[in-house]
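# Here is my input; please provide its structure:
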Amino acid sequence: MAEAPWLSIVGLGEDGPDGLSPASRRALDEAEVVMGHARHLALLPDLDCDRIEWPVPFADGLPILLGLRGRRVVVLASGDPFWFGAGAVIARHLSPGEWRALPGASAFSLAAARLGWSLQGTVCLGLHAAPLSRLRPQLAPGQRTVVLLRDGAAVTELARYLVGAGFGDSRLTVMESLGGPQERITKAQARALPDTAFAHPVAVAVEIAGDGAVLPGASGIDDRFFETDGQITKRPMRALAMSALAPRPFETLWDIGGGSGSIAIEWLLAHPTTEAISIETRPDRAARIRRNADRLGVDRLQVVEGAAPAALDGLASPQAVFVGGGASGALLDDLTARLAPGTRLVAHAVTLESEALLATWAARLGGDLLRIDLAEATPLGPKRGWKAAYPVVQWRVVL
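All right, here's what the predicted structure looks like:
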C-alpha cells in the first residue's frame, strides 16, 4: 500500500470528532502536527501532537504549513474543504502527491438536509470575504440560495441588503452551528428579522420574494441598472454588441473605452467564469465603472485607467475585444499585431471618419459590417413621432 501523503486536509463539523470518518480519525491519531482555526482546535480531544493555530490573514499560515514538510500534518477545515473552503488555496501550493483531502458534510449539504431543498436547484454562495452584492444576479422571486456569512452581524447586513434591493419579503432561515450541539435555526422575513445576536458559523437560506428589479437573463439589460454620465452603450446597441462578441465560459474581454462599464458588466453577467478588463482614460468614469460592477454583483471586473494601446501592456490575453469609441488606425494596427489569431474584434463607429476607418479595415481583414439605424418614439406636440439616433456602424471580425 502506498504511503499516505504528509498532509491531510480534514473537514471537521460542529460536532467535532464524533462526525469524522474512520480515515479522518486515523489521520488525526497519526498526526504529529494539527493546524487549524482556534474554534476547530477547541473541538478536538487531547492528542499527542503539536497544535498550531492558523493565523489571520489566512495567507500568513501558508509559509508555516510549507515549513512542516517531512512531518505528519493535519489541517482542519470546515465541512468540505473544497466548497468555498481552504482546500483549493492550500492545494495550489503543493504537488499532487503531497496532500489528500478527507471532506466532511458541507454546510450547504447540512442546510439542504434541514430544509428539504434539492442542492442542484439551489444557488450556493460563500460570502465570508465577498460583498453581499454577489447575490444581485440571483435576486428573482422563487430563487433559492444558501449563503455562508463571515459572522453573525452579517446576517443583519444581508437582511438590510435584501430590503434595500426591493426584496424585503424574502424568507430567511438563519442556521447557526449546523450539525453541532449549539445548532439554532431562526426563520423570519428579511424586513422583520428579529433583533437577535447570531453566532458564527452561520449559514442563511434565502427564498427570494419581493417586487425589486430583476436582472434579465438576455443581453441588453435596461439602462437604468447603470449609473452613467451619458457615456454608455445604450440597451439596443448593447444587445447587438453582445451578440457579436458572443461571450463563452472561461473567456476574457477587453472593453476599450469603458464609459459606464455596461459592455464589460454584461459580459461578466453572461457566465460566472468569464473575466473582463475595462480600459478607461478618465478617473471619474473608471470609478463609476467600479461602482456599477460592484452593485450588479460582478466585482471581479478589472478596471485599468489609461489610454489604449499603451494601457494594454501586461494585460491577460483576451478572446474578445470591444472598441466602443475612439477607434483609430494606430489602435487597430496595435490590436491586430498584439492579439492572438482567433480573437474576436468588434468595433463601433458613429462619425463619418470612424466609419471610413472601419470600412478600410474590413476591406483589408474581412469580417462583417453592419449599419444600425434606430429611432425611438417621443412626444411631438400632443402626439408622438420618431426621433432617430445617430446611425452606428459595427465591424465584427475574427482575427
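
# rest of the way, CA atoms for contacts and neighbours
OK.

# got the residue ranges for the strands in the stretch 251-399 of the chain?
Using DSSP state E, counting those that start in this stretch, the strands of the stretch 251-399 of the chain run over 252-256, 275-280, 302-305, 320-323, 344-349, 368-372, 375-380, 383-388, 392-398.

# who touches residue 187 in this structure?
Neighbour list for residue 187: 171-174 [criterion: CA atoms under 8 Å, 6 or more residues apart in numbering].

# same deal with residue 105?
11, 13, 79-80.

# Kindly report the same for residue 378.
384-387.

# Can you tell me how far it is from residue 386?
6 Å (CA to CA, to the nearest Å).

# what about the nearest residue to residue 300 once chain neighbours are set aside, neighbour count?
Distances taken as CA to CA, 6 or more residues apart in numbering put residue 275 closest to residue 300, at 7.2 Å, once the chain neighbours are dropped. Residue 275 sits with 24 neighbouring residues when counted by other CA atoms under 10 Å.

# Let's see this one next, to set against the first:
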Amino acid sequence: MAVVGIGADGWAGLPDAARSAVLEADVVVGGERHLGLLPSGCAGRRVPWPSPLRPALRGLLDAHTGRRIVVLASGDPMFYGIGRALTEELGAGALRVLPHPSSVSYACARLGWPVEDTETVTLVGRPTARLAAALHDGRRLLVLSADGATPAAVAALLRDHGFGPSRMRVLEQLGGPDEDCLDGTADTWDRPPGDPLNVIALECRSTPDTVRLGAVPGLPDEAYESDGQLTKRHVRAATLGVLAPAPGELLWDVGGGSGSIAVEWLRTHPSCRALTVERDPVRAGRIARNADRLGVPALRVVTGRAPDALAGLPVPDAVFIGGGLTAPGLLDACWDALPPGGRLVANTVTLESEALLTEWYRRLGGELVRLAVAHAVPVGGFTGWRQAMPVTQWSVRKAPSTFSGDNR
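Model prediction:
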C-alpha cells in the first residue's frame, strides 16, 4: 500500500513517483478535499474516509484486499497524519510512504524560523487548552489548526493566560495558489473564521503581571485553584523529583486534592500520562479546571474513594499517595498495582500516617525523609521564620524480585 502526501498545490505539486502510485491504484482512499485535488485521469475508485475513522479503518482496508490501494494524506503522512494509524494497524513493512513537505516545513520557510527550534502544537482533534503548557515568553510556536475558527480560539486562550501581546500570524493554504498570511496580536484579533487549512505562528509575549510558569516542577501555588488541599510548591518540586517522570509513563495520583502532582507530572513531557483519584466531587471538578488552565486537559479524573476506585485502572509506572494513607488496604492496593521497577511515593503530615510509612519502610526499604520549609514573615518591625508543617515522605522502587505477597 502506498501512502501519498499531497499539499494545497494538489496534483501539480506531486513528484513523479507519487503521481505514478496514484495513477496505478485500483482504489484511492482519502478525505473529500484530498480526493477533489486529483485530475479526472486518475481511474482508481475514490473512497472517502468514514467518520469516525479509526474504528472503521481495518474494515475499510479489508474490503479492498487484493487491490492496489493508495491513501492520500496531508503533507507528511507520518507527522500527525494517517501514517501512524496505518502503521499501527498494518505494520511499517506493509506501507510505502511518499511524503510531501509538511505544513510546518512550509511555515518555517515562510517565516525564516529554523524547524528544529520551533515547537509544534496540534489542535486537530484535541482541546485548545493543551496549548497553555507551551506558553513561555519569547517562545516561537506553530499551532496546527482544527478549522477556520481555531485562530480566534487561540487568541482567546492567549488573552486569558496573560499572553495578549503575542504576535499571531495565520498562514492559510500554504504551498497552494491561494496562500495568504493574516497578521495581528492576540489582544486585537477580531477576524471572522477564515480558511480551514491554516497554521498559526505565535511569538509569545506576556503582560508584566502574568504569573510566570516555568518548565520544571514547582509552579507557584497561586497558579492553582485550591481549597487549601494543595501540595505546596517546594514539597511538590521535591516530590516530582523523586517520582522522576519519564516520557510515556503513567502516574496514579491518589488523593488528588487540587491535582498539582498529576498536573506537573504531565507538564514534564507531552507523552506523559496521569490519572488522579479524588473522592470529593467538588475537588474532582477543581482538579479538571486546574488541568485545563495549566495546559494538560488529558488528565483523567476518577471520582471515588480509594482503594475501591483503583480497581480496573491501567497499570501505573508510578504512584503518588497524597491523602487517605490510613484507609484500610490503600497502600497494599497501590503496591500490588505497581509492576517491577515501578515507584511509589507517599507524603503525610500526621503522626498516624507517619507510623504507617515507617512500618512499610522497615519492611521494604526505600528512602524515608522529612521535608521542612520555613518562610520569612514580619515579626513586629523585624523579620522571622514561620515553619510550615513538616512532611514525611517515603519513596520506594519495586525491585524485579519483589513479590508483594511475600513482603508484607
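
# So after superposing, what's the score?
TM-score for the superposed chains, counting by TM-score structural alignment, normalised by the length of structure 1: 0.93, backed by 393 aligned residues with a CA RMSD of 1.8 Å.

# Restricted to strands, list the contacts of residue 187 of structure 1.
171-174 (DSSP state E).

# still on that earlier bit, which of the contacts of residue 187 of structure 1 line up with contacts in structure 2?
Retained in structure 2 by both residues aligned by TM-score structural alignment, their matches' CA atoms under 8 Å are the following of those: 171-174.

# Looking at those residues, which one is closest to residue 128 of structure 1?
In terms of CA to CA, no member of these lies closer to residue 128 of structure 1 than residue 174, at 15.1 Å.

# Isn't that closest one up against residue 201?
No: in this structure residue 174 of structure 1 lies outside contact range of residue 201 using CA atoms under 8 Å: 10.6 Å.

# need the strands of the stretch 251-399 of structure 1 in TSV with distance to residue 92 of structure 1, can you?
Shown next, in TSV, are these (distance: least, CA to CA, whole Å):
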stretch	distance to residue 92 of structure 1
strand 252-256	22
strand 275-280	20
strand 302-305	23
strand 320-323	28
strand 344-349	32
strand 368-372	43
strand 375-380	53
strand 383-388	55
strand 392-398	35
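
# hey, where'd the helices end up in the stretch 201-350 of structure 2?
233-243, 260-267, 281-293, 330-337 (DSSP state H, counting those that start in this stretch).

# Format those helices as JSON lines; extra columns: mean neighbour count and distance to residue 38 of structure 2.
Below are those laid out as JSON lines (neighbours: other CA atoms under 10 Å; distance: least, CA to CA, whole Å):
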{"stretch": "helix 233-243", "mean neighbour count": "18", "distance to residue 38 of structure 2": "52"}
{"stretch": "helix 260-267", "mean neighbour count": "27", "distance to residue 38 of structure 2": "42"}
{"stretch": "helix 281-293", "mean neighbour count": "20", "distance to residue 38 of structure 2": "41"}
{"stretch": "helix 330-337", "mean neighbour count": "18", "distance to residue 38 of structure 2": "53"}
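
# State the distance from the equivalent of residue 19 of structure 2 over in structure 1 to residue 77 of structure 1.
Superposed on structure 1 with TM-score structural alignment, residue 19 of structure 2 falls opposite residue 25. Relative to residue 77 of structure 1, residue 25 of structure 1 is positioned 14 Å away (criterion: CA to CA).

# and if you look at residue 68 of structure 1?
The spacing between residue 68 of structure 1 and residue 77 of structure 1, counted by CA to CA, is 17 Å.

# repeat for residue 104 of structure 1
Distance from residue 104 of structure 1 to residue 77 of structure 1, by CA to CA: 9 Å.

# Check the contact lists of those two and give me the overlap.
Taking CA under 8 Å, 6+ apart as the criterion, residue 104 of structure 1 and residue 77 both touch 10-12.

# Give me the neighbour count for the equivalent of residue 294 of structure 2 over in structure 1.
Using TM-score structural alignment, the partner of residue 294 of structure 2 in structure 1 is residue 296. Residues near residue 296 of structure 1, counting by other CA under 10 Å, number 21.

# Just give the closest residue to residue 296 of structure 1, not the sequence neighbours.
residue 136 (5.7 Å).

# Could you look up the SS state of the one you found?
Per DSSP: H, G, I helix; E, B strand; the rest coil, the secondary structure class of residue 136 of structure 1 is helix.

# Show me what it aligns to in structure 2.
With TM-score structural alignment as the criterion, residue 136 of structure 1 matches residue 132.

# Pull the contacting residues for its match.
Applying CA under 8 Å, 6+ apart, the residues near residue 132 of structure 2 are 157-158, 161, 293-296.

# ok, those residues vs residue 254 of structure 2, which is closest?
Nearest to residue 254 of structure 2 among the contacts of residue 132 of structure 2, with distances taken as CA to CA, is residue 296, at 17.7 Å.
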